[in-house]
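would you be able to build a 3D model of this:
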Amino acid sequence: MEIAVVKKGILEVVRNLSLDSKVQEALAFLKGDQDTTMKDQMDIAAIPAPTFDEAMRGAYYKSRLEELGLENVVRDAAGNVYGIRRGTERGPTLVVFAHLDTVFPLDTHVRPEVRNGKVYGPSIADDSRGLASILTILRAFDHSKLTTVGNLIIGATVCEEGLGDLQGVKAFCAERRDVDGFIALEPGQAGQVTYECTGSRRYKVTYQGPGGHSFNDFGKPSSIHALGRAIAAIADLQVPPHPKTTFTVGVVQGGSSVNSLAAEAEMLIDLRSTAADSLLKIEEQVLELVQHGCAAENDRWNSEMIAIQLERVGDRPAGSQDFSEAIVQTAVSSARVLELTPTTQGPKGTDANVPLSLGIPAITLGSGGDFGGVHSLGEWFDPTNAYQGPQQILLTILGLVGLKGVSQPLLQERKCNE
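The predicted model follows:
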């Protein structure tokens, strides 16, 4: 869906920025730097970085940030890697992060390969593209001697994917009180802007029973049957079309053999919504049905042998803001000025969830190029015109934090930072 420009003043600021000679030099540099950026992207993708085990890629990325002149580059207690590019005056602080982790196990073959103009390999798009985009943007800053008014915190988080549960960005936001805006970089075509965040709850549900022989012990309850009753009830739930609210049982396992009563069975449940109250409602409904599966199996056999264990393994907060907000309109205006079409594919779950849920303006931007097969061994990236992504990101950054001698920041300092 295309996003409209509704703040003409912001559009004019961004247009004037794009006409500045240093900014034009930086935009041209990003186009000419595409081959180097693609090499960076492939080098990053070749370093394994499964969620909870990102240290190797993090060490490499930390060295690259230091090499490109960021100050105070750190690897914090959570494993996030970031540094500061200071502005010249008092102004807002903007965070620009990609994420280090991937969904692939440590022993996965991750060396990218080029075939017919596309690059194939696990994590080549998600999020090696975002990480490489940050590096080329930093080179553009240095090459064109761009000096911002506000400060930039630039780097990468850990534990963005899956059961990582956004632990990296949660830790970062818990430690910092100086963040006025946040940009997350993800795979996506240039011009793609996400300004709403899908919240999620994830549960591991384990049913435990007596087990036994399928024939000799028939009449005792089965953990798998209890799980099946719960799944059948969950599958019949009705949810509202707006706000979009979803549920799924994504993983099921249990039992030991075909001729045994299952002593244990478990499932992983994923619940999502763009609205916090709707997420809470579906969570309550599903947890009630999980308990119903246990009770129904016990009732069927006049037993109390089935027990249940619940573990919340994921909690991603929902967040939303109006598309007229300055951070959204600055990104939209940057796309327009670059003759791109600003679009949104609706709410997503990214690192931006956490700051947005805390009231910090936050968006997710596409890092350019085309891609497919994300989270599969056949993941691919097409670099055709991929430089347009970093161009839009750079122009958005400059609009938000201001460019010395050219424009003041469009992003406001938050009162809690004063």
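
going forward, measure contacts and count neighbours with C-alpha atoms only.
OK.

residues touching the closest residue to residue 380 other than its chain neighbours, list them.
Leaving aside its chain neighbours, residue 380 sits nearest to residue 120 (4.3 Å; criterion: C-alpha to C-alpha, 6 or more residues apart in numbering). Counting by C-alpha atoms under 8 Å, 6 or more residues apart in numbering, residue 120 touches 112, 113, 114, 378, 379, 380, 381.

let's compare: structure for the following, please.
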Amino acid sequence: MKHGLLKMMVAGSLMSLSVGLSAQGQVGPQGVTPAPADTRLLATIKDRPAVKSAFAALESEHDDWVANIITLTEIPAPPFKEAVRAKAYADMFRAAGLADVEIDQEGNVLGLMRGTGKPGGKLVVVSAHLDTVFPEGTDVKVRREGTKLHAPGIGDDVSGLATQLSLIKALVAAKIRTPMDILFVGDVGEEGLGDLRGVKHLFFKGKYKDRIASFFSIDDGSTDGLINGGVGSKRYKLTFKGPGGHSFGAFGLVNPMTAMSQSIVNIYKIPVPANPRTTYSASVVGGGSSVNAIPNEVWLQLDMRSASAAELAKLEKEVLAQVDAGVASENAARSTRDGAISVVKELIGDRPAGTTATDSPLVSQTAAAYATQGVKARLSVSSTDANVPMNLGIPGITIPRAATGGRGHSVDEWIDVSPAPSLNVKRMDLLAILAAAGYR
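From the prediction side, this is the model:
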């Protein structure tokens, strides 16, 4: 997708980011310290009577939060098939009190909380993604053991969806209106080959695309994480083609399997930096027709990642060159009398890299929101919906879902819904959103 390349060569601050270390060098193992002014601001917001009422609402609806997690988890949402869950989530948006609720052309669920400012002005986006990594037919029945809930996708990102609903209901219950509008989104296509299609639509084609001032993704599985760096990725399907033939009678002809294998060996000799962290993986292979036939087609899916847009672009160029070298070596090694080996390079995933600066108001105010709840924000990088605004130079971060757990992206995924830690996270999420929307 061409849009995924936009602004990837912008300022150097977007080009170098490593886990736990910002371009400004302000992040260490103890996390980030917010600016004093932001610390004072968030303490003031926290002490407002309406905010205390919102906190009380969060506490009173804890059981509803758990029930919403179970309900949404048990509505399957495999990649590119989120429609049933989206419809249910839109109904939840309406019941929670949002205005202008709709499902857009890409399948995102949108709902607006109108502020006190001029209609049509800048707004804050808060999102959580609807899709899971699990294919159609996966058993998504929730099993409960005390405060632990077990089911595929229950943490990533159903707990984020449920937390978003809790924040909405708390704001409505406390009758809080922020100066800026807040657009709440349940987006599609965050996982795998979805390639961030929901958020890309929101920023490049959606009706609110020119109004977005800042962006929150509720998709971190810790109680102190603040993701301000987006790990970019390039994903290719490489299809190697040749004449094929009988394994005995046509022995000596070029074999696309050998070209693919040589390409993988070549790729795994490419040196990559540890800082910024840059990686590659030959992940999925397929093709061939019979054990006694030279295949006429085989394919490979390849993943490349980096926290630096520049390093990712460099790696992509080197990888594709090594694929060409693998093809050339096979064509030189065996007979091409019935045809040579060729390769089709299909880009199947393009997640842009980027960062939101440590000293930006969004990061500093959010860190201050965490501090009001006794939490020191721990900055990190990851690949989330926030990659898109980061890459475009729009402040974007990813914040916790309010449910810790384990075994993410596996069928035995689980979360802990104990009240105390989850409520602490919801309070700091709420404060961060209020600050970003101009509430004072």
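
can you select the buried ones among the contacts of residue 120 of the first structure for me in ChimeraX?
Remark: buried members of these, expressed as a ChimeraX selection using 16 or more other C-alpha atoms under 10 Å:
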select :112,379,380,381
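
and of the contacts of residue 120 of the first structure, the nearest to residue 86 of the first structure?
Relative to residue 86 of the first structure, the closest of the contacts of residue 120 of the first structure is residue 381; by C-alpha to C-alpha it sits at 32.9 Å.

quick one, helices of the stretch 251-400 of the first structure?
Ranges of helices in the stretch 251-400 of the first structure, per DSSP state H, counting those that start in this stretch, are 276-300, 326-337, 353-357, 388-401.

what does the residue nearest to residue 380 of the first structure align to in the second structure?
Mapped onto the second structure by TM-score structural alignment, residue 120 of the first structure lines up with residue 150.

re earlier: any chance of JSON lines for the helices of the stretch 251-400 of the first structure, columns distance to residue 213 of the first structure and mean neighbour count?
JSON lines is the format used below for the helices of the stretch 251-400 of the first structure (distance: least, C-alpha to C-alpha, whole Å; neighbours: other C-alpha atoms under 10 Å):
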{"stretch": "helix 276-300", "distance to residue 213 of the first structure": "17", "mean neighbour count": "18"}
{"stretch": "helix 326-337", "distance to residue 213 of the first structure": "61", "mean neighbour count": "26"}
{"stretch": "helix 353-357", "distance to residue 213 of the first structure": "48", "mean neighbour count": "24"}
{"stretch": "helix 388-401", "distance to residue 213 of the first structure": "60", "mean neighbour count": "27"}
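
show me where the stretch 251-400 of the second structure has its strands.
Using DSSP state E, counting those that start in this stretch, the strands of the stretch 251-400 of the second structure run over 278-287, 293-294, 297-306, 342-351, 354-355, 378-382, 396-400.

now the second one on the first structure. Mean distance?
Taken over the aligned residues, the distance from strand 293-294 of the second structure to the first structure averages 1.8 Å (mean C-alpha distance after the TM-score superposition for the first structure).

and the contacts of that strand?
Here strand 293-294 of the second structure makes contact (C-alpha under 8 Å, 6+ apart) with 244, 245, 246, 247, 250, 255, 288.

now it: which residue numbers in the first structure?
Aligned by TM-score structural alignment, strand 293-294 of the second structure corresponds to residues 260-261 of the first structure.

which among the helices of the stretch 251-400 of the first structure is found nearest to residue 25 of the first structure?
Closest to residue 25 of the first structure of the helices of the stretch 251-400 of the first structure, according to C-alpha to C-alpha: helix 388-401, at 11.1 Å.

superposed on the second structure, what's the mean shift for that closest one?
Averaged over the aligned pairs, helix 388-401 of the first structure sits 1.1 Å from the second structure after superposition, using mean C-alpha distance after the TM-score superposition for the first structure.

so that helix matches what in the second structure?
Counting by TM-score structural alignment, helix 388-401 of the first structure pairs with residues 424-437 of the second structure.

quick one: distance of the matching stretch to the chain centre.
The chain centre lies 20 Å from the centre of stretch 424-437 of the second structure; the measure is C-alpha atoms, centre = their mean, to the nearest Å.

hmm, who's touching it?
42, 45-46, 55, 58, 123-124, 126, 163, 167, 178-182, 214, 216, 223, 362, 365-366, 369-370, 372-373, 399-402.

which of those residues are buried?
In the contacts of stretch 424-437 of the second structure, the ones that pass as buried (16+ other C-alpha under 10 Å) are 42, 45-46, 55, 58, 123-124, 126, 163, 167, 178-182, 214, 216, 223, 362, 365-366, 369-370, 372, 399-402.

keep only those of these that are in strands.
Of the positions in those, 123, 124, 126, 181, 182, 214, 216, 399, 400 sit in strands, assigned by DSSP state E.

and the furthest pair within those residues?
Spatial extent of these (C-alpha to C-alpha) is set by the pair 181 and 400 at 21.8 Å.

spit out the contact partners of the equivalent of residue 137 of the second structure over in the first structure.
Aligning on TM-score structural alignment places residue 137 of the second structure opposite residue 107 in the first structure. Contact analysis of residue 107 of the first structure by C-alpha under 8 Å, 6+ apart lists residue 48.

distance of the residue nearest to residue 380 of the first structure relative to residue 383 of the first structure?
Distance, residue 120 of the first structure to residue 383 of the first structure, using C-alpha to C-alpha, to the nearest Å: 11 Å.

now the strands of the stretch 251-400 of the second structure as CSV including distance to residue 389 of the second structure?
Below are the strands of the stretch 251-400 of the second structure laid out as CSV (distance: least, C-alpha to C-alpha, whole Å):
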stretch, distance to residue 389 of the second structure
strand 278-287, 21
strand 293-294, 47
strand 297-306, 17
strand 342-351, 11
strand 354-355, 8
strand 378-382, 14
strand 396-400, 6
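
deepest-packed of those strands, please.
Mean neighbours per residue, mean count of other C-alpha atoms under 10 Å, is largest over those for strand 354-355, with a mean of 34.

by contact count, what packs against it?
strand 225-230, helix 387-392 (3 or more C-alpha pairs under 8 Å, 6 or more residues apart in numbering; DSSP states H and E).

of those, which is nearest residue 112 of the second structure?
Closest to residue 112 of the second structure of these is helix 387-392 (C-alpha to C-alpha; 19.2 Å).
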